[in-house]
Every structure is written in structure tokens, then in C-alpha cells.
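Engineer: Sequence and predicted structure are below.
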Amino acid sequence: MSATSSPHKFEDAAYTEEWVAYNEKQYPQRAVFIEEFVRTLKLQDGALRVLELGGGAGRLAEAIQQECHVDSYDLLDSSPAMQRLARTRLSSSKVTQLIKADFSDAKWPDLVSSEYDAVVTMQAIHELRNPAAVPLLYGQIATVARPGASVVVCDHLPVEPRHRGLYMPPSAHLAAMAAGGLANAEIIRVSDAMVLVRGEVTAARPDADGLFFWSRA
């Protein structure tokens, strides 16, 4: 399946600010899903080292840091405009590191740590623009997270014909986690045209050097 192009202009500061404000109003249900992220991460013991892919303006990062015991929080995003918004929102955080990178680029794992306790992403995984690439992303996540780490993913559902080939149904999310080498994949929540799923990094992690990864570049 070929990738679809992105209509977004996140390199533009004004567009990005308008898009973030619009999404806050368009998706009020995000608050419920953010609560589920927090609840899921609270099930893990000890201080968490967290990586967020496509962290955007930092809303999820803010909630997780407020409610969970977080030792470090790496927020990865490819948009400088988004990172400026996140830096403002998280200005009081002492554990956040902003990383400018695109998670569709095969080299992103080289820019982060290798022992995360949790990897999260909120309404961003569809930016791969190709569902066939999602299992490969999970394979890369497994190279930077410790065995037993949680991988928690929220995204839109394909409720309209135009969404097919971009968003994934719940069963496809579970299948992608399994195909990417994650264990114990489960659906945490499905509502309001969104889904939240969780998987777990296994003890046998793939070799990053030998992992083929699709890139839209």
C-alpha cells in the first residue's frame, strides 16, 4: 500500500497554532483518552523514562508529568513550530527533553535513549501515511525500550471512506503490534471515533542494524 501525502503545514508557525487550537475544540474527547494514558502508565512501578513520538504541543506530556512519577520525558517531533508551543507549555518541567526528529525517518532511534519504560503517541501514528509501515515502527520502538516497557497508542478510527488507507480499525492496531514484535496487545478504549491500544516490549528485542524500516522520504 502506498503512502498518502500529508496536507499539513507544520513548518508554518501561524498554521500550526491555528491547527492546535482547532483540534482542542474539535476533539474534546481527547481529555478522556489522556486520562486513560495516565491510568495505564500508573500501573507500572517506579519512576518512568518516557518517550513520546509526535509529541506536538505537549498536552499529553503535561498530563503524564503531572499525574505520574516521571524520571525523564523525551518529546520527539519534527516541527519546530510544534516544539516552540511544547516548550512554552512545559516551561516549568525539569525532566523534558525536546528532540527534533521525524519518526518516519529510519534514523530517529539514533537520536534517543535506549532504555525507555514507556513509549506513547497521541493522534500521530497515522502521520506515517501508510498503515503497512506501522509494524515496522513498532519494531524500531522495541530497540529503544526496555523489556516489559509499555507502548501506548491513540489514534483516529476510519469512520469515513476517505479515512481508509490512513487510519486503522482496532483489530488492525492489535495485528500491527503483534507483527511488530510487541506482546500482550490489548484495546484499552474505543469511543468517539478514536482508539487506544497498548502493547508490551518483549525480552527478545530486534537488532536495530538489521531492521528494515519504511520511510516516506
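Structural biologist: Yep, that arrived.
Engineer: Please make it C-alpha for all contacts and neighbour counts, starting now.
Structural biologist: Fine.
Engineer: which residues touch the lengthiest strand in the chain?
Structural biologist: The longest strand of the chain (DSSP state E) is strand 145-156. The contact list for strand 145-156 (Cα atoms under 8 Å, 6 or more residues apart in numbering) reads 33, 37, 41, 114-126, 167-168, 193-205.
Engineer: Please flag which of these sit within strands.
Structural biologist: Mapping these onto strands (DSSP E) picks out 116-122, 194-200.
Engineer: biggest separation within those residues, which pair?
Structural biologist: Pairwise distances across the ones in strands among the contacts of strand 145-156 (Cα to Cα) peak at 25.5 Å, for the pair 116 and 194.
Engineer: neighbour-wise, which of these two wins?
Structural biologist: In terms of neighbours (other Cα atoms under 10 Å), residue 116 is the more surrounded of residue 116 and residue 194; the figures are 25 against 22.
Engineer: Tell me how many other residues surround the residue nearest to the more buried one when sequence neighbours are not counted.
Structural biologist: In space, and not counting its chain neighbours, residue 116 is closest to residue 145: 4.3 Å by Cα to Cα, 6 or more residues apart in numbering. Residue 145: 25 surrounding residues under other Cα under 10 Å.
Engineer: put this beside the first:
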Amino acid sequence: MTDAATGTDWQAWQDSWDRQQEWYLPDREERFRVMLDMVEAVVGTAPRVLDLACGTGSITDRVLKRFPNATSTGVDLDPALLTIAEGHFAGDARVTFVTADLKDPDWALRLPHGDYDAVLTATALHWLYSPQLAVLYGQLAPLVRPGGVFMNADHMPDPATPLLNAAERAHRHAGMDRARAEGVLDWAEWWAVAAADPVLAEPTKKRYEIYGEHADGDTPDEAWHARTLREAGFAEARTVWRSPSDALVLGLK
């Protein structure tokens, strides 16, 4: 939608974020499709969703398009991406956004609900180091209702295959070069455009004060995620989708 007060086209910002992310994740829509397939298979078509580290609300957008009777709570700390999300979903009573730092032990107290059918996240939690992520998984287990699901789609390389990993990286970088030739903005270019926008300039400045160029973190493999989710209190956990470099791990409560 377009903001009548500022003239900002929030749909255009949402679309540009998606294109920038697809620069790095050409199979991004496939992981979203499988994620929502599993939501439907396990908890049905009217889920209460927690969109964790939601960014611009990419997961929420796809949830509501596929499941019109769903509701979603988006939680993030990034003021620029939340500004886009709030503008994009303005007036939609199904959506709530919460500003919270997932490193804060009390972050979940800010949520409007005590539990959720599905907690979903994609390409975000690699900003945390493994010990921090293990703590977060322990905090998430009580937020997922019995029979509900948690899913994390992220970079989860296999350390046992370094040569294959290197070949995959080279192939992916070649794809990035093609995207650049087609005029797609990369991460740094996208943020430079946001910093120059009159509406997003101040939120982007605050975002860099929080994160710098990019937050640190690490990328444990999918076996670590499944094991840590079981240790956190999920009854079952395993990979439900895989690409050469990324995986979607599901924890069933």
C-alpha cells in the first residue's frame, strides 16, 4: 500500500527487499512454500503465527496470502525493516508487530499471546552465535503450543563436505553476477538506497547503530539444530527441506 501522508509505496519497498534477498537465495520461494506446506500439514489453515526476526514481514506476507484466516505477530529489532513491515501491513487487523531484542532474556514478555501454533523464521538466526541460539530455542519451546511447530530456514552447511561447499559457493557467486547484470541491488546497495530515502533515513541510521554493517554469528549444521531443538523440549526435530547450502529444520512440540 501507499502511505497517504508520505507518499511512500510500501509494496515497492517490500518487493525490493525480496529481490535483494533472492540475490543471495535463489531458492527462497521454494523454502517458503515447503514451510507453509508443513504448517498446513501439522496445524491447519488458520494458524496463529509468530514471525521471528521478521524483517519486512516476508513470512507474514506469504502466510496471509495462503491462509487468509491466519494471524501473525512479527518480532524484530531492526527499526528500518520494521518501518517497512508496519507500513506494508498498516490497517490489517490480523498482523501485530513487536520491537524486541532476541538476546534479551525477557523478550517474549512483549508478545501479545502466550503461545503460537507455528513459530517461523528464515535467514535470520545465523546472526546469533550457537550458545545464544541454544538459549533462544529453550525460550521458544514454551511458546509453541502442544502439537505446534517451530521452523528455521537458514544457512546450514555440512562441514564434512568442504569441496562440495566451495563448488556451491562458486556457483552461487556466478548467479549473483548475473543478478547484478540484471540490475538487482545487493545488500550494501539496498541499504544505501534506504539511507537516502526521506522516510527510512532515520530508521536506517538507528539500524546501523544497533548492528553495524552486519551482525556476527555462526552457522551450525542441521544436525546441531535438530539435536538442540530436542534438548530444548521439542518431541521431534528433523530437516524437512534442503538445498546445497541451506536447510529448513522443523521442531514438533
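Structural biologist: Yep, that arrived. Not measured: the values here are computed from a predicted model.
Engineer: circling back: relative to the second structure, what is the average displacement of the longest strand of the first structure?
Structural biologist: Compared with the second structure after fitting, strand 145-156 of the first structure deviates on average by 1.0 Å (mean Cα distance after the TM-score superposition for the first structure).
Engineer: Next SSE downstream of that strand?
Structural biologist: Proceeding N to C from strand 145-156 of the first structure, the next assigned helix or strand is helix 170-179, under DSSP states H and E.
Engineer: what's that next one aligned against in the second structure?
Structural biologist: Here helix 170-179 of the first structure aligns to the second structure at residues 222-231, judged by TM-score structural alignment.
Engineer: same question, stretch 141-154 of the first structure
Structural biologist: Counting by TM-score structural alignment, stretch 141-154 of the first structure sits on residues 140-153 of the second structure.
Engineer: Not counting its own residues, what contacts the match of helix 170-179 of the first structure?
Structural biologist: Applying Cα under 8 Å, 6+ apart, the external contacts of stretch 222-231 of the second structure come out as 134, 137-138, 156-158, 236-239, 247, 249-251.
Engineer: sorry, back to before: let's see if you can find the most crowded of the ones in strands among the contacts of strand 145-156 of the first structure.
Structural biologist: Using other Cα under 10 Å as the neighbour criterion, residue 119 leads these with 27 neighbours.
Engineer: got a markdown table for the ones in strands among the contacts of strand 145-156 of the first structure, with distance to residue 78 of the first structure too?
Structural biologist: Shown next, in a markdown table, are these (distance: Cα to Cα, whole Å):
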| residue | distance to residue 78 of the first structure |
| --- | --- |
| 116 | 20 |
| 117 | 22 |
| 118 | 20 |
| 119 | 17 |
| 120 | 16 |
| 121 | 14 |
| 122 | 15 |
| 194 | 23 |
| 195 | 24 |
| 196 | 23 |
| 197 | 24 |
| 198 | 24 |
| 199 | 24 |
| 200 | 25 |
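Engineer: ok so, going back, chain center to the longest strand of the first structure, what's the gap?
Structural biologist: Distance of strand 145-156 of the first structure from its chain centroid, counting by Cα atoms, centre = their mean, to the nearest Å, is 8 Å.
Engineer: what does stretch 187-194 of the first structure give?
Structural biologist: That offset, for stretch 187-194 of the first structure, works out to 16 Å (Cα atoms, centre = their mean).
Engineer: now swap in stretch 238-253 of the second structure and tell me
Structural biologist: Relative to its chain's centre, stretch 238-253 of the second structure lies at 14 Å (Cα atoms, centre = their mean).
Engineer: okay, how far is it across it, tip to tip?
Structural biologist: End-to-end distance of stretch 238-253 of the second structure (Cα to Cα, to the nearest Å): 12 Å.
Engineer: Provide the contact partners of it at residue level.
Structural biologist: Under the criterion Cα under 8 Å, 6+ apart, residues 27, 31, 34-35, 141, 144-158, 165, 168, 222-223, 225-226, 229-230, 233-237 lie in contact with stretch 238-253 of the second structure.
Engineer: In three-state terms, label residue 37 of the second structure for me.
Structural biologist: What DSSP: H, G, I helix; E, B strand; the rest coil gives for residue 37 of the second structure is helix.
Engineer: Spatially central residue for the first structure, please.
Structural biologist: When Cα atoms, centre = their mean is applied to the first structure, the residue found nearest the centroid is residue 121 (1.7 Å).
Engineer: From residue 14 of the first structure, how far off is that residue?
Structural biologist: Residue 121 of the first structure is 24 Å from residue 14 of the first structure, where distance means Cα to Cα.
Engineer: Equivalent analysis for residue 96 of the first structure, please.
Structural biologist: Going from residue 96 of the first structure to residue 14 of the first structure by Cα to Cα gives 24 Å.
Engineer: So between the two, which is more surrounded?
Structural biologist: More crowded of residue 96 of the first structure and residue 14, by other Cα under 10 Å: residue 96, with 22 against 11.
Engineer: residue contacts, the more buried one?
Structural biologist: Residue 96 of the first structure sits next to 72-75, 90 when contact means Cα under 8 Å, 6+ apart.
Engineer: try 6 Å this time
Structural biologist: Applying Cα atoms under 6 Å, 6 or more residues apart in numbering to residue 96 of the first structure gives the contacts 73-74.
Engineer: Residue 138 of the first structure now?
Structural biologist: If you count contacts by Cα under 6 Å, 6+ apart, residue 138 of the first structure has them with residue 180.
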